[in-house]
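> Need a 3D model of the following:
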Amino acid sequence: MRMKKRWTFALVAALVLTMMLGGSVFAFTDIQDDPNAADINALRQSGVVNGVTAELFAPKGKVTMAQGVAMLVKAFDLNIAHMTFIKEPKASDYFTTIPDDAWYAQAFLYAQLNGLPLAKDVDPAQRLTKEQFADLLFHAITAKGDYAFIEMWVMLKDEKDVNPDYMGSIQKLLVAKIAELDEGRFHPKSEITRSEAARLVHKAVQFVKKTEPLPKPPVEEPNIALSVAKVNDEVNKVTLTWGEMPNPGYRITVSNIEFTNGGEAVISYVLHEPEPGKMYPQVVTEAKVDTFVAASYKPVLKRAAD
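Have a look, this model is predicted:
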């Protein structure tokens, strides 16, 4: 009897721990017969989707613009950590219909700044059609990198019903096996369900994880102008100019000067961009720096490692 009690206690403790860690034992109770249950549970485990209650997902429910945008931003971790702003950006800077205190305001802001096509007067309560969601989804994918897609055209029996502005995105999703046709039809004007959206998002996330993006093109070297002005017979003033910049966060500094036996003064310079998260006045400034070298040396520029 004592052994049985110990086993019962251990089992209960394990179940409680699983629930606390977000395990799949206590999944949504209304998706057992849903064909996309695995995709829904995978997104639930990763914190991308929530239910309408703790136990119900409502797989046949429709997806609003606010819900769709929030799902994509969270699924693809779209953020603005890599961007620099003169002032703190707000949703109201870009949209006339998104209050800054709305639960979805940050999602719309991040989506906008990561290239998702959202109208200035977007309606957050609008129900998304399959073609609209597909277009937003494709732009969320490309926000993570530039991916190569096979150049082919997938025939749709309902092609005439597709908005031409969305066709490119739909074709790419079909070619990548992220989206599928229903007996040759895409049903572009049908309102997408929560279940269908979850399947598309999960497959897209897997595509991004498994697919290597195309390498970024090499960054062009900046054109640094060099000018020399005589100070006296022994010394020259050398000025390095990066050009006009939108704020004082862009700077150029001299890190080292090496004098060679060949009569050159090799001036190593460093380019500085605005620090992330730091606010700068919106003032056009000229990024330049002066240094001094012996008149007997010829100044030569070299970009130092940043």
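> When you work out contacts or count neighbours from here on, use the C-alpha atoms and nothing else.
Will do.
> So for whichever helix or strand Gly243 is part of, what gets flagged as buried?
Element membership for Gly243 (DSSP states H and E) is strand 235-245. Within strand 235-245, the residues that qualify as buried are 236-243, 245, counting by 16 or more other Cα atoms under 10 Å.
> if we take the residues you listed, which one ends up nearest to Lys160?
Checking these against Lys160 with Cα to Cα, the nearest one is Met245 at 48.0 Å.
> didn't the closest one look like it was pressed against Lys288?
No: between Met245 and Lys288 there is no contact under Cα atoms under 8 Å: 10.3 Å.
> Would you confirm that Asp161 contacts Pro188?
Yes: the pair Asp161 / Pro188 is scored as a contact, 6.7 Å apart, by Cα under 8 Å.
> Specify the local secondary structure of the closest residue to Leu136 other than its chain neighbours.
Once flanking residues are discounted, Leu136 sits nearest to Leu116: 6.0 Å by Cα to Cα, 6 or more residues apart in numbering. The three-state label given to Leu116 by DSSP: H, G, I helix; E, B strand; the rest coil is coil.
> Now do the same contact list for Leu116.
Listed by Cα atoms under 8 Å, 6 or more residues apart in numbering, the contact set of Leu116 reads 136, 139-140.
> how near is it to Ala38?
Distance, Leu116 to Ala38, using Cα to Cα, to the nearest Å: 27 Å.
> Could you do Val270 as well?
51 Å.
> Here is the second sequence; please produce its structure so I can put it next to the first one:
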Amino acid sequence: MKSRKKLLSLSAAAVLSLSLAGQSFAATSTFTDLEQVAAKDKIISLQSQGLVSGVSSDLFQPDAALTASQGVQMIVKALGLNLNAINFFKAPQATDYFAKANNDAWYAQSLIIAANNDLKLDTELDPNQKWTKEMFTKELLIALDGHNIMHMMKLPPIAIKDKDDITLDALGAIQAAIYKGITTLDADGNFHPQADITRAQAAEMIYNSLKYIHPATGQISTPDSTGDVPRNGQSQPMIPADGQTGQVKADSNVYENTQYGFRFTLPNSWKGYTIVTDKWEGLSVSDTQAANVVESGAKISIRHPEWTSEQPRQDIPILVFTVDQWNELQQDKFHIGAAPIGPSELVRNDKYVFALPARYNFAYPEGYQEVEDILKSNPIQPIS
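Just a heads-up that it's a prediction; the model follows:
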């Protein structure tokens, strides 16, 4: 598995703080100007996670037009981008990448991060320029696609009444954003691509993007005396009856799943790990049924004991397929997720194939390199 580290020479941590400055305020209080805003709850949720900032500690200015610098910062924060894996010969400046930037401005660090994380921004970007709905949607979808989060797959045609107002190179991104529920048309079927996008509209798109990338998990199921998550009174270790997420906490550093038949050996530092259960969904590849779920199965994630919602770490995700499902996936009869490549097989037994999701570590969270090293040691073995 390839690491994305770039080897230069001077530690980025030594030359610049990675916290976004200027308009970045701690979410110590809820914004006071959201009462009439439809996306109020979404904005507050993003604020509580430190993913959006106001123009002051208590004002968000939801109806103000979004500037390019504000839009870039939203995208950088949403994708969790940083400079942790990059070393520099000299301290980077925003003007190294964007001639119209101000190196002393609040947005300088977010521009540097964006430029070093392959966001395809124009070098002539004016940080103070107001972004239209088309501009923000295009940049957001390009960023998601560029980090293998949302591959621009072939989509069914979407009727947009004001399609002629959309620039040709932005049309694909806008159609994908509509199709994935990241943005919507108005009641008349118009997108208004050339209208300035407001800060509230942009924040809502960020929220919807994260919801698409990380579908909400359900209730936590309580394990029974065997350590398995019960379903309908029976000992069934993975998917709870309602398909929602269950969790099992383990004191050993060996996870054994008797329902599907595999054993996963972890380093001693993972003792006390948690098992988080969910499901994968396979979508039809037909244009006319693109949103139809045609297959599904268990997704089992092994979570590091130091994982917290405030400081998440890289999970070890395992997708469980029947052998027939796996064969159909290889024959392109359905697809999983938006990545351009499919899952990779880890091991199999007579009934099931256990696979690693494509681009599982797209955001490179804390511990991703450790997980890569664990997976290189062939830790998963089939059991009868």
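> In the contacts of Leu116 of the first structure, which residue is surrounded by the most others?
Greatest neighbour count in the contacts of Leu116 of the first structure, by other Cα atoms under 10 Å, goes to Ala140: 26 neighbours.
> more crowded one of Asp161 and Pro188 of the first structure?
Pro188 (22 against 13).
> Can you say which helix or strand has that one in it?
Using DSSP H and E, Pro188 of the first structure falls within no helix or strand.
> Which residue in the second structure aligns with it?
Using TM-score structural alignment as the criterion, Pro188 of the first structure maps onto Pro193 of the second structure.
> pretty sure that match contacts Thr137?
No: Pro193 of the second structure sits out of contact with Thr137 when judged by Cα under 8 Å, with a separation of 9.1 Å.
> Which helix or strand lies directly C-terminal to the stretch of helix or strand Leu375 of the second structure belongs to?
Leu375 of the second structure belongs to helix 368-376 when assigned by DSSP H and E. The first helix or strand that comes after helix 368-376 of the second structure along the chain, using DSSP H and E, is strand 380-382.
> related to what we said a few turns ago, per the alignment, the residue nearest to Leu136 of the first structure pairs with which residue of the second structure?
Aligning on TM-score structural alignment places Leu116 of the first structure opposite Leu119 in the second structure.
> ok, Trp326 of the second structure - contacts?
Applying Cα under 8 Å, 6+ apart, the residues contacting Trp326 of the second structure are Val353.
> Over in the first structure, tell me which residue corresponds to it.
In the first structure, Trp326 of the second structure lands on no residue (TM-score structural alignment).
> doesn't Trp326 of the second structure fall inside a helix?
Yes: counting by three-state DSSP, Trp326 of the second structure is located in a helix.
> What's the separation between it and Ser29 of the second structure?
According to Cα to Cα, Trp326 of the second structure and Ser29 of the second structure sit 49 Å apart.
> now do Ile182 of the second structure
Counting by Cα to Cα, the gap from Ile182 of the second structure to Ser29 of the second structure is 27 Å.
> Please say which of those two ends up with more neighbours.
Remark: of Ile182 of the second structure and Ser29, Ile182 carries more neighbours, 20 against 12, as counted by other Cα under 10 Å.
> what does that one align to in the first structure?
Aligned counterpart of Ile182 of the second structure in the first structure: Ile178 (TM-score structural alignment).
> ok, that match touching Gln206?
No: with contact defined as Cα under 8 Å, Ile178 of the first structure and Gln206 do not form a contacting pair (9.1 Å).
> So which residues of the stretch 51-200 of the second structure form strands?
87-88 (DSSP state E, counting those that start in this stretch).
> Quick one: residues contacting the match of Ile182 of the second structure.
Contact analysis of Ile178 of the first structure by Cα under 8 Å, 6+ apart lists 200, 203-204, 207.
> out of those residues, which are inside strands?
Among those, none falls in strands (DSSP state E).
> from these, which would you call buried?
In those, burial by neighbour count holds for 200, 203-204, 207, counting by 16+ other Cα under 10 Å.
> circling back to that earlier point, return the distance of the residue nearest to Leu136 of the first structure relative to Ala107 of the first structure.
Look at Leu116 of the first structure and Ala107 of the first structure: by Cα to Cα, they are 11 Å apart.
> re the thing from before, in the second structure, point out the residues matching the strand holding Gly243 of the first structure.
Under TM-score structural alignment, there's no match for strand 235-245 of the first structure.
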